[in-house]
Each structure stands twice: as structure tokens, then as C-alpha cells.
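Colleague: sequence unknown, structure follows:
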């Protein structure tokens, strides 16, 4: 069972889709074969045309729709969580960057550069393939460590100011969201749910192959199974955050990265006198004090 679960988790979507399609075709062929055997059995009593087979098909398809809907809801819920975390992290990075501008040099320049590197790596990580992610995650963890080290060093220069706690909170939020996004990418629909769904799809294809007879009936069965097959592949694609065609949009992070790159620390010194801008000290600058109030 563990081997099967590992294969299902790691198999490419195309390979998994082909395997499921082959199972559906096999189930349909078995159903057609069983029906032909029954129809050619002279000892079998004449088939009653009382709608019993219709009830069976309705019940089977109804339960299958319930399973598909349940699995789809689980996958979409996890997808929406990952997408919401992207926006939250983008906002947290922007807040931390603005509050960093209230620090004196060299902490201000150093932490601002680290935040830009961190954001660029997060954007690349969100768009990377599974093979590229281990190296990018290692880079991400290194930058997080550097960020907190630089924050601890810069805190000594502002610990007596009112905004110091808010600044630490913004960095804590950024680091917490880093962990939240990592965890969200590992939480997926249980593999057992997909295995049961595939088994039920195969059984359903056998039932359809048995009940639907004639060219038109079998064409309808194939069409219905094709729709069910595409529905399952859509669920699998949504549930895979690092592979496939459906991923959470990185647009909020890209916007934040563009803003950070186009507004370097010197941008926030334009209203300061030259001597105050060179020092960029929140303890002596009225503009920095105003920035402290706006960053809270």
C-alpha cells in the first residue's frame, strides 16, 4: 500500500491520467463482456424491463458524483488557502520593508536588500519545478536566517523607540508566513481518497458497460466516462501545488517585488535635509518620526 501511495504521489499527471484511462477502458470492456455472456446464455431467464438497471446506474453515478464533489472541495479548499497565503505574505513583506526604512544605516540598507532577495526567491520558488525546489528552499532558509540576524543587530539602535515592537512583529509575521506557506504546500488530499476514487471509477465504468447496450448506448457510456476522467484529472492537478498547470498565482508577490526594486531606501529620504538623509536616524529626524506613526 505504501508503494502504491508513493507512486500515486510522485507520478506525473500525464502518466497517472493514462493509467486511470486504461483502468476505465478495462472496466468498460469487462462490463460489455459480462453483458454479452448473459445475453448469450440460453439458460438465463428473460430480462425484466422494469427499470432496475436504471436505478442501479442512478445510484452508482450519484455516489460517484458525491465522491468527486467531496474530493474537489478538499482540493479547492487547499488551493484557496495557498493562494490567500501568497497575498498575506506579499503584504507582510511590504509592511516589513516600509518599517525597515525607519532604521539607521547600515541596518536599513542591509535589511532592505535582504527583503528584496527574499521576495525574488519566493517568486522563483512559487514558479519552480519540483527538481529546482530543494536548492531554492535552502536559499530561502538562509535568507530568513540572515534577515533575523540583521533584524537583531538593527534592533539595538531602535529598541528605545515606540515603533520597535511593531517592527519586530512585522518580521515575526513574515517568518511565520514563510513556514505557513511551506506547510500549505505539503498538505494535500489524502492519497487513499484518490485510490478509492479510482477504484470506484473503474467499477462505475464496468456498470455502464454492462447496462448500456448497442452502439449508441456504448458511445454515451464512453462520453460519460470521458467527462468523469477529466474531472478526476482536474482534481489531481489542483491538488498538486508544485506540478501541473494549475498553481496559485504569484502576482501579488511579483507586484511587491517590483515595488521594492523601484523604491530603494534612498527614495524615502527625499524630504529630509542632506545631513539627516545621510544619517537616516529615526531618533533625530522629524520625517522618520512621522514615518513611524504611519507604519504602525
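Modeller: Cool, the structure landed. All values reported here derive from a predicted model rather than from experimental measurement.
Colleague: switch to C-alpha atoms for all contacts and neighbour counts from now on
Modeller: Fine.
Colleague: Work out which residue lies at the spatial centre of this protein.
Modeller: Of all residues in the chain, the one closest to the mean position by Cα atoms, centre = their mean is residue 241, 4.0 Å from it.
Colleague: and it, helix, strand or coil?
Modeller: coil (DSSP: H, G, I helix; E, B strand; the rest coil).
Colleague: which non-adjacent residue is nearest residue 205?
Modeller: Distances taken as Cα to Cα, 6 or more residues apart in numbering place residue 28 nearest to residue 205, at 4.8 Å, with adjacent residues excluded.
Colleague: That neighbour: how many residues sit nearby?
Modeller: Applying the criterion other Cα atoms under 10 Å, we find 24 residues in the vicinity of residue 28.
Colleague: which other helices and strands contact the helix or strand hosting it?
Modeller: Under DSSP states H and E, the secondary-structure element containing residue 28 is helix 13-39. The elements that helix 13-39 packs onto, with contact taken as 3 or more Cα pairs under 8 Å, 6 or more residues apart in numbering; DSSP states H and E, are helix 191-211, helix 214-239.
Colleague: Relative to the whole chain's centre, how far out is the helix or strand following it?
Modeller: Scanning the chain past helix 13-39 towards its C-terminal end, the next helix or strand to appear is helix 52-100 (assignment: DSSP H and E). In terms of Cα atoms, centre = their mean, to the nearest Å, the centre of helix 52-100 is set 9 Å apart from its chain centre.
Colleague: Same question for stretch 211-230.
Modeller: Average the C-alpha atoms of stretch 211-230, do the same for its chain, and the two points are 33 Å apart (Cα atoms, centre = their mean).
Colleague: buried stuff in stretch 238-249?
Modeller: By 16 or more other Cα atoms under 10 Å, the buried positions in stretch 238-249 come out as 238-244, 246-249.
Colleague: meant to ask about stretch 14-23
Modeller: Applying a neighbour-count criterion of 16+ other Cα under 10 Å, the buried positions in stretch 14-23 are 16-17, 20-21, 23.
Colleague: rewinding a little: mind checking how far the helix holding residue 28 is from the chain centre?
Modeller: Here the centre of helix 13-39 is set off from its chain's centre by 32 Å, with Cα atoms, centre = their mean.
Colleague: returning to what we had before: so what's the residue nearest to the centre of the chain up against?
Modeller: Applying Cα atoms under 8 Å, 6 or more residues apart in numbering, we find residue 241 in contact with 79, 185, 247-248.
Colleague: again, only this time at 10 Å
Modeller: Residue 241 sits next to 78-79, 82, 126-127, 129-130, 184-188, 247-248 when contact means Cα atoms under 10 Å, 6 or more residues apart in numbering.
Colleague: Next: residue 188.
Modeller: Contacts here follow Cα under 10 Å, 6+ apart; on that basis residue 188 touches 9, 74-75, 77-79, 236, 238-241.
Colleague: cutoff 8 Å now
Modeller: Taking Cα under 8 Å, 6+ apart as the definition of contact, the neighbours of residue 188 are 75, 78, 239-240.
Colleague: Can I get those residues in CSV including distance to residue 117?
Modeller: Listed next are the contacts of residue 188 as CSV, based on distance: Cα to Cα, whole Å:
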residue, distance to residue 117
75, 31
78, 27
239, 29
240, 26
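Colleague: structure B:
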């Protein structure tokens, strides 16, 4: 599970991504300007400071931003791997519930009807449990856990009379898979990049921006525009990482097609509701 309690944890999980991106790009620009002002202050006190080798400065800046690119790439790979894990678990859980539903049709009534209804209700609660945990998501998860307990109780009742048969073994294996995948998906939904890593990454890019401004100093040309574009690109990559770490709250959402199609299929298979008697 992702580490919580980092310095910028509220920003990573609560602030809108577009606002977080703009705020951080502004911080990078301010850090760059702070570096420029530090250079000018030192040059005013020591005019010989501007005689440093431009080639040496280029090597220093290249090393700093090369390491930054490596750290961003590593963090991006972690976020992408966790996103792919969440996406794969949706398909895996949909297949497990579908298999359990089909095998439950081999049971006798009333066990068959009860278990299929529970599986239909349970599948409905498994649509998009990933993402930021608000009150609605917590309520949905509590209902899912209650249905999971109910599903196991109904399974035990259904297979107990035939517990020594192969059918009981196959059916128990299927239900266990449904419960296990549900637990793994629940854990994966709350697994985030440790926020201390993100704290260090944000701090590093701020320091790198200030060093960049210091190295450029008051050199003429379009350095400000070029460095602004560079800092914008780095900020955009970090926001993409944060977006991947918010699987249902940003532009990059975990696809729920497999679970939605399963729910639609199970609802079509549901028996029609009993008609109410006339008043």
C-alpha cells in the first residue's frame, strides 16, 4: 500500500490536476528567477564570478537534468506498472465472477437463485472501486464487503450437503477466486507511489530550476523562453505521473468495460421482477 503522510500528500490526492500543474510550473519559474537573482547578487560582490567556463556550466546543468530525467522515468514506470495492474485486475475479476455465475447454475433452487442474485449485486459494486476514497466510494466498498460475506455464507450452505463431491470442489475453487481477486483489487486500488518519493522529486526539480537560473545568470538571448519550455515539459511529466496514480480522478482512468459488460449480461439474465398485486 502506498505510503501516506508526505509533505505534499494533500496536493497529490486532492488538488485538481490542472491546478496542480499550473502551481508547480509557477514554482519552477520562481525557483529559476531566484537562481538568477542569486547569481546577480554574487556577481555584484565579486565581478570575477562571470569568468567561469561556459562548457563547465553546461556539464553541470546536463548532469543535474540528466539525473532528473532518470528519476522521473523511474517514477513513471512505477506509476504505469500499478496502473496496468489495476486494469488487469478488472478483467480478471470480471472473468472470475462470470465463471462463478455460470457454475452456480448447476445448483438446485433456492441456492441457485440466491447465489446468482448475490453475484449480480456484487458485480454491480465492483465497478470502479479504484481512485480517491470519498464517502460514496467507502459506502460502496462496505456494501461490497457485506456481499462478499453473504456470498461465502451462501456457498457454504449450498455445497455442505455435497462437500465430498468434485462439483463442490470446483465450485469452492471458483468462489475462492472471486473473493481473492476482489481482495487483491481492493489492495491495488489503495496502492500509490510513496508520497515521500514525490516530495523528493518535486524538491529536486525546484532546486534544479534554481541551479539552471544561476548558471544562466544574466546571459543575453532567449534563455528564459527556452528554460521555461524545459521546465514546463518536466512539470507536465510529473503531472502525468500523478494522473496515473489517481486511477479514477483524472484523465487517465482504469477502463471498466469488462465489468460493465458483465453487469449488463447478468442483469439480462436476471428473472423478471414479480408484478405487484392491484390495489
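Modeller: In hand now; what should we look at? These numbers come from a predicted model, not from an experiment.
Colleague: Tell me which of the helices and strands packed on helix 13-39 of structure 1 is the most buried.
Modeller: Each of the helices and strands packed on helix 13-39 of structure 1 was given a mean neighbour count from mean count of other Cα atoms under 10 Å, and the largest, a mean of 20, is that of helix 191-211.
Colleague: Report the angle between that one and helix 52-100.
Modeller: Angle, helix 191-211 of structure 1 to helix 52-100, by axes from the mean of the first three to the mean of the last three Cα atoms, to 10 degrees: 150 degrees.
Colleague: Which stretch of structure 2 lines up against helix 191-211 of structure 1?
Modeller: Residues 195-215 of structure 2 are matched to helix 191-211 of structure 1 when aligned by TM-score structural alignment.
Colleague: The matching stretch vs structure 1 - mean distance after superposition?
Modeller: When structure 1 is overlaid, stretch 195-215 of structure 2 sits 1.0 Å from its aligned residues on average, using mean Cα distance after the TM-score superposition for structure 1.
Colleague: circling back: and the residue nearest to the centre of structure 1, what pairs with it in structure 2?
Modeller: Matched to structure 2 by TM-score structural alignment, residue 241 of structure 1 sits across from residue 247.
Colleague: Check residue 11 of structure 1 too.
Modeller: Correspondence of residue 11 of structure 1 to structure 2, assessed by TM-score structural alignment: residue 14.
Colleague: Check which helix or strand the aligned residue in structure 2 for residue 132 of structure 1 maps to.
Modeller: If you follow residue 132 of structure 1 across to structure 2 using TM-score structural alignment, you land on residue 136. With elements taken from DSSP H and E, the one containing residue 136 of structure 2 is helix 135-159.
Colleague: how far apart are that helix and its match in structure 1?
Modeller: Averaged out, helix 135-159 of structure 2 is 1.1 Å away (mean Cα distance after the TM-score superposition for structure 1).
Colleague: okay, the angle between that helix and helix 54-104?
Modeller: Calculated by the same axes, to 10 degrees, helix 135-159 of structure 2 forms an angle of 40 degrees with helix 54-104.
Colleague: Downstream of helix 135-159 of structure 2, the next helix or strand is which one?
Modeller: Following the chain from helix 135-159 of structure 2 toward its C-terminal end, the next helix or strand by DSSP H and E is helix 166-189.
Colleague: How about residues contacting that following helix?
Modeller: Taking contacts as Cα under 8 Å, 6+ apart, the residues outside helix 166-189 of structure 2 that touch it are 1, 82, 85-86, 89-90, 92-93, 96-97, 99-100, 103-104, 129-131, 148, 152, 155, 159, 162-163.
Colleague: For that helix, buried residues please.
Modeller: For helix 166-189 of structure 2, by 16+ other Cα under 10 Å, it's 168, 171-172, 174-179, 181-182, 185-186, 188-189.
Colleague: just stretch 102-116 of structure 2 next, same as before
Modeller: Burial within stretch 102-116 of structure 2, assessed by neighbour count using 16+ other Cα under 10 Å, is assigned to 103-104, 107, 111-116.
Colleague: Quick one: end-to-end length of it, please.
Modeller: Across its full length, stretch 102-116 of structure 2 reaches 9 Å between end residues, using Cα to Cα, to the nearest Å.
Colleague: which residue numbers in structure 1 go with it?
Modeller: Going by TM-score structural alignment, stretch 102-116 of structure 2 lines up with residues 98-112 of structure 1.
Colleague: Is it possible to get TSV of the helices and strands packed on helix 13-39 of structure 1 that adds distance to residue 253 of structure 1?
Modeller: TSV is the format used below for those (distance: least, Cα to Cα, whole Å):
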stretch	distance to residue 253 of structure 1
helix 191-211	31
helix 214-239	20
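Colleague: Which of those sits closest to residue 138 of structure 1?
Modeller: For the helices and strands packed on helix 13-39 of structure 1, distance to residue 138 of structure 1 was read as Cα to Cα. The smallest value, 23.9 Å, belongs to helix 214-239.
Colleague: By how much does that closest one deviate from structure 2 on average?
Modeller: Helix 214-239 of structure 1: mean distance to aligned residues in structure 2 after superposition is 0.7 Å, counting by mean Cα distance after the TM-score superposition for structure 1.
Colleague: That helix to helix 13-39, inter-axis angle?
Modeller: With the same axes, to 10 degrees defining the directions, helix 214-239 of structure 1 sits at 150 degrees from helix 13-39.
Colleague: Can you name every helix or strand that helix 214-239 of structure 1 contacts?
Modeller: Under the contact criterion of 3+ Cα pairs under 8 Å, 6+ apart, the helices and strands touching helix 214-239 of structure 1 comprise helix 13-39, helix 52-100, helix 191-211.
Colleague: so the helix or strand just after that helix corresponds to what in structure 2?
Modeller: Toward the C-terminus, helix 214-239 of structure 1 is succeeded by helix 251-262 as the next helix or strand (DSSP H and E). Mapping helix 251-262 of structure 1 onto structure 2 (TM-score structural alignment) gives residues 257-268.
Colleague: which residues sit against that stretch?
Modeller: Under the contact criterion Cα under 8 Å, 6+ apart, stretch 257-268 of structure 2 has outside partners 90-91, 93-94, 98, 120, 123-124, 126-127.
Colleague: now do 6 Å
Modeller: Residues from elsewhere that reach stretch 257-268 of structure 2 (Cα atoms under 6 Å, 6 or more residues apart in numbering): 91, 94.
Colleague: Structure 2: which residue goes with residue 159 of structure 1?
Modeller: If you follow residue 159 of structure 1 across to structure 2 using TM-score structural alignment, you land on residue 163.
Colleague: how close does its match sit to residue 264 of structure 2?
Modeller: 32 Å.
Colleague: Kindly report the same for residue 222 of structure 2.
Modeller: Distance check for residue 222 of structure 2 against residue 264 of structure 2: by Cα to Cα, it reads 58 Å.
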